[in-house]
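1. Can you look at this prediction? I've put the sequence above it.
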Amino acid sequence: MNIIKPLGAVALAFTLAGAHGAETIRVAIGTQDTTINCATGGLLIRELKLLEKYLPHDGRYKDVTYDIQWKNFTSGAPLTNEMVADKLDIGSMADFPGSNNGAAFLKAGKRSLFITVLSGSTLGSGNGIVVPRESKVTALSELKGHTISVPFASTAHGMLLRAVAAQGWDPQKDVNIITQAPEVAGPALQANKVEAHADFVPFVELFEHRGVARKIFDGAQAGAPTYHGSLVSAEYAKKYPEVVVAFLRAAIEADRLIAAEPEKYSELIEKVTGIEAAVDYLYHGPLGLQTRDLTWKPEYRQALKTSIETLKLMGRESPLNADTFIDDQYIRTAFKQSGLNYEARLANRDKLPLKANDAVTGKPITDFQRVAGIWVQGEPKVRHYASIENALADLQKIESSGKKPRAIYVHDLIHRIKLLAPTSWYAVDAKGQLSAFLQKDAATAYAAANKGRVLDFAGALAAAKAP
């Protein structure tokens, strides 16, 4: 891999534009605002004007004028089309559409580079499958012979193909996979016009939160890491490496800001996108469904390789090579300029930590297996609890006082992923301790092993009823 030259040396390699008048450099960035895991590479940078803070204005850039352009997309495919057409310089998307991006550039006789991760899950969480809220289906294994919709060429499409293959099914014969965008899938689920729907961040949880669907499968069960990240035209990166580094420094600051105040910036994401802050916080808050991470962990490199292999399942052969497609020199330089240790972050797989006291007992939370949270309407911060019992007991007090929750969070005991409590399953053991599960069969197995019983959310509420 080529290493970035010292930026001063790179600057000397360029011919100054000053002899021909001040140069105008376009910085055209494609975002996916509603794909909230891209927020630190798009929405937050734009709304907080962070890029302007880091664009260079010395050396060869002394008299440069920047033409910053932003364009929003709902998925990666059209963003890729505009990048290949040289209408955009930088764009953010998930691993699977990212592999499509690289393949499309190669087909056009060009190259793009995957320069950073923004957010992801080494476990695979973030993509998922939902069914209509009142559906009797509780597991993917029950969907053989049924129709499953998905946004084609999305990371959720790749996840669905891998999940179907893991069942031992032929995706061409054993299920009917049709294309359906998120904005179409929501009403279809509500009207019971689709039997199941697979989607990417944040639509599975958004449909759950809005009461139109119930998640039955999380990407963590597929065992395939996934992420969202940013790409750049290789030609642009070679011409303006300092501009690319400036973009990444802005992404680093956006990441720092939302880590410090996740509720505040979840509110900003809602203001811009209409996606409820409670869902944004599910991802960006402590112990979130995915982890914001700007380093190229081996799992994310593997995720890209898996995505390239998945292209073959779709009949899209490409000479794209993950090892040369990923270029980490720019993010390493951005880390160094930001005073951060890239290697230390690379080795850290922890989610954003939860540092809080139990809202009922006031004691520090030290065991995170059964933690819960409630975001009360009108309150700026989420209340945290060391146990589901404490949270649900407090919920009843909250509601009896006339207040309402924006969201209630629990954590799956098996997969360690954050869930929305009203659509989760529970097991209460002989000691009265509640545990949460994404899948009913997992709750059933746990209950059987611990002399307990399986509960839905209403049952869990009753079990935690305050004395």
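-> Cool, the structure landed.
2. all contacts plus neighbour counts: C-alpha atoms, from now on.
-> Fine.
3. next structured bit after the longest strand seen in the chain?
-> Among the elements of the chain assigned as strand by DSSP state E, the one spanning the most residues is strand 112-121. Towards the C-terminus, the helix or strand next in line after strand 112-121, according to DSSP states H and E, is strand 128-132.
4. List the buried residues for that next one?
-> For strand 128-132, burial by neighbour count (16 or more other Cα atoms under 10 Å) applies to 128-132.
5. tell me the contacts of the nearest residue to residue 294 once chain neighbours are set aside?
-> The spatially closest residue to residue 294, leaving aside those adjacent along the chain, is residue 117, at 4.6 Å (Cα to Cα, 6 or more residues apart in numbering). Residues touching residue 117, when contacts are defined by Cα atoms under 8 Å, 6 or more residues apart in numbering, comprise 227-230, 293-296, 300.
6. What about those residues, which are in strands?
-> In this view, the contacts of residue 117 that belong to strands under DSSP E are 227-230.
7. one step back: residue 353: which of the contacts of residue 117 is nearest?
-> When these are compared for distance to residue 353, the smallest value, 13.3 Å, is given by residue 293; criterion: Cα to Cα.
8. Which parts of the stretch 101-250 of the chain are helices?
-> Along the stretch 101-250 of the chain, the segments classed as helices by DSSP state H, counting those that start in this stretch run 155-166, 182-190, 203-209, 234-239, 241-260.
9. Just send these back as TSV, with mean neighbour count too.
-> As requested, the helices of the stretch 101-250 of the chain are exported to TSV (neighbours: other Cα atoms under 10 Å):
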stretch	mean neighbour count
helix 155-166	22
helix 182-190	18
helix 203-209	24
helix 234-239	17
helix 241-260	22
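10. one more structure, for comparison:
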Amino acid sequence: MRRRTLPALLLPLALLLAACGGATSASTTGDTDGKGSVTLNIGDQKGGYEAILRASGELDDLDYRVKWSTFTSGPPLLEAVNAKAVDIGGVGNTPPVFAAGSDSKVVVVGASHGSSAGEALVVPKDSPLRNPAQLRGKSIAVAQGSSAHYQLVASLKEAGLSVSDVKLNYLQPADALAAFSRGKVDAWAIWDPYTSQVLRTTKARVLTTGEGVVNGLSFQVASPSALKDAKKAEAIGDLLARLQRAQDWVFKHPEAWAKVWAKETGLPYEVALDAVKRSYGTRVPVAIDPAAIASEQAIADTFADLKLIPRRFTFKEYVDTRFNRDLPPSSTAPRSYGKASS
């Protein structure tokens, strides 16, 4: 019974491999909104930009048109940006590193900083493991190239270990859940909303989180060709401002957003609310400043050392700071609702 039902828990989240996720992809095109001669092609994920902008009222009174394309994760979204099929889209802190490492034509134009509590390494509740230093020789499930992958690497380093000291099982969330629930792996590195879902629906507990070891950043990434188009660049600036206001709305209305998000994704409301309070509602739009660039450079260097990206590169060369406006520094503390359920 358990083996048959637990993997199904993640099926509603098949479209939420969250910007942070691996290479699984699927895309569809949505309808258009607004008016005017300019059409901004936005790469989205289920329950992402379009949902949050609609719920907050920020899709009202656009003076440009919007065409939505939906992706299951960050890497294929950035492939579309590279191919000029998408003008801009939102991803986590790791997909831009893999895209730039492959010499893709992408430019980071916006950023937000949130809590890293949802970037977690979980173990069964009855596990004898009590701290990351005890992971030596243990098997760990993780999605390769995801933000959870970097959080795992950083957490191991913090504990005096390296990836060579553990047994990595590169698995996407549905397969990882099956392995975790059957005791095939000792631990699982995940991100929200998976973290919130697993803590709500399985006998799991958090061994460690990304707090204090990862940067908590997420990004909006645009096509260089769109940025060279004056009208599209203006629309991108407007979109970033609307996303900033929408994020403020989420923080002020977490329950309302959780209801919308649950409907969009198929998540139980309680799981959605946990994820909002633990991760997504904590985000603060921030400037892409030298500290943010240096932090991403460290991620790039780490994956280059692990030979998981094909080349070393300078992250700063993939950044455009024209939209920083008067945003606070990237080190700005995440918003807090208090402790989420676990």
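-> Everything's here; your move. This one's a predicted model, so the numbers in the text were calculated from it and none came from an experiment.
11. Trace residue 87 of the second structure over to the first structure, please.
-> Residue 87 of the second structure maps onto residue 89 in the first structure, with residues paired by TM-score structural alignment.
12. residue contacts, the residue lying closest to its match once chain neighbours are set aside?
-> Sequence neighbours aside, residue 28 is the residue nearest to residue 89 of the first structure in space, at 5.2 Å (criterion: Cα to Cα, 6+ apart). For residue 28 of the first structure, the contacting residues are 67-71, 87-90, by Cα under 8 Å, 6+ apart.
13. Quick one: map the residue nearest to residue 294 of the first structure onto the second structure.
-> Structural alignment places residue 117 of the first structure opposite residue 111 in the second structure (criterion: TM-score structural alignment).
14. Residue in the first structure paired with residue 329 of the second structure?
-> Under the alignment defined by TM-score structural alignment, residue 329 of the second structure corresponds to residue 346 in the first structure.
15. picking up where we left off before, so which of the contacts of residue 117 of the first structure persist in the second structure?
-> The subset of the contacts of residue 117 of the first structure whose aligned counterparts are also in contact in the second structure, taking both residues aligned by TM-score structural alignment, their matches' Cα atoms under 8 Å, comprises 227-230, 294-296.
16. Could you report the separation of whatever residue of the first structure lines up with residue 135 of the second structure from residue 184 of the first structure?
-> Across the two structures, residue 135 of the second structure finds its equivalent in residue 143 of the first structure, going by TM-score structural alignment. Plainly put, residue 143 of the first structure is 21 Å away from residue 184 of the first structure if you go by Cα to Cα, to the nearest Å.
17. what's the answer for residue 277 of the first structure, then?
-> As it turns out, when the distance is counted by Cα to Cα, residue 277 of the first structure lies 22 Å from residue 184 of the first structure.
18. Please name the nearest non-neighbouring residue to residue 58 of the second structure.
-> Using Cα to Cα, 6+ apart and skipping the chain neighbours, the partner closest in space to residue 58 of the second structure is residue 242 (5.8 Å).
19. Now check the one you found against the first structure: what is it aligned to?
-> In the first structure, the residue paired with residue 242 of the second structure is residue 250, using TM-score structural alignment.
20. ok, now residue 178 of the second structure?
-> So residue 178 of the second structure corresponds to residue 187, using TM-score structural alignment.
21. dump the residue contacts of residue 44 of the second structure.
-> Residue 44 of the second structure makes contact with 50, 68-71, 77, 89-90, according to Cα under 8 Å, 6+ apart.
22. any idea which of the residues you listed has the most stuff around it?
-> residue 77 (31 neighbours; other Cα atoms under 10 Å).
23. What is the neighbour count of the match of residue 329 of the second structure?
-> Counted with other Cα under 10 Å, residues neighbouring residue 346 of the first structure total 14.
24. before we move on, what about residue 338 of the second structure?
-> By other Cα under 10 Å, neighbour count at residue 338 of the second structure equals 8.
25. element containing it?
-> Using DSSP H and E, no helix or strand contains residue 338 of the second structure.
26. what separates the residue nearest to residue 58 of the second structure from residue 248 of the second structure, distance-wise?
-> 10 Å.
27. Settle this for me: residue 46 of the second structure is touching residue 68, isn't it.
-> No - the pair formed by residue 46 of the second structure and residue 68 falls short of the contact definition of Cα atoms under 8 Å, at 10.9 Å.
28. returning to that earlier point: distance to residue 152 of the first structure and neighbour count added to the kept ones among the contacts of residue 117 of the first structure, as TSV?
-> Compiled in TSV, those are given as follows (distance: Cα to Cα, whole Å; neighbours: other Cα atoms under 10 Å):
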residue	distance to residue 152 of the first structure	neighbour count
227	17	32
228	17	29
229	19	25
230	20	27
294	26	27
295	28	24
296	26	23
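29. Return the closest of those residues with respect to residue 354 of the first structure.
-> Ranking these by separation from residue 354 of the first structure, with Cα to Cα as the measure, puts residue 294 on top at 19.9 Å.
30. ok, the corresponding residue of the second structure for the closest one - contacts?
-> Taking TM-score structural alignment, residue 294 of the first structure has residue 285 as its aligned residue in the second structure. If a contact means Cα under 8 Å, 6+ apart, then residue 285 of the second structure has 110-113, 244, 247, 327-328 as its contacts.
31. can we see that at 10 Å?
-> Residue 285 of the second structure makes contact with 110-114, 217-219, 240-241, 243-245, 247-248, 324, 327-330, 332, 334 under the criterion Cα atoms under 10 Å, 6 or more residues apart in numbering.
32. Please consider this matter closed, and thank you.
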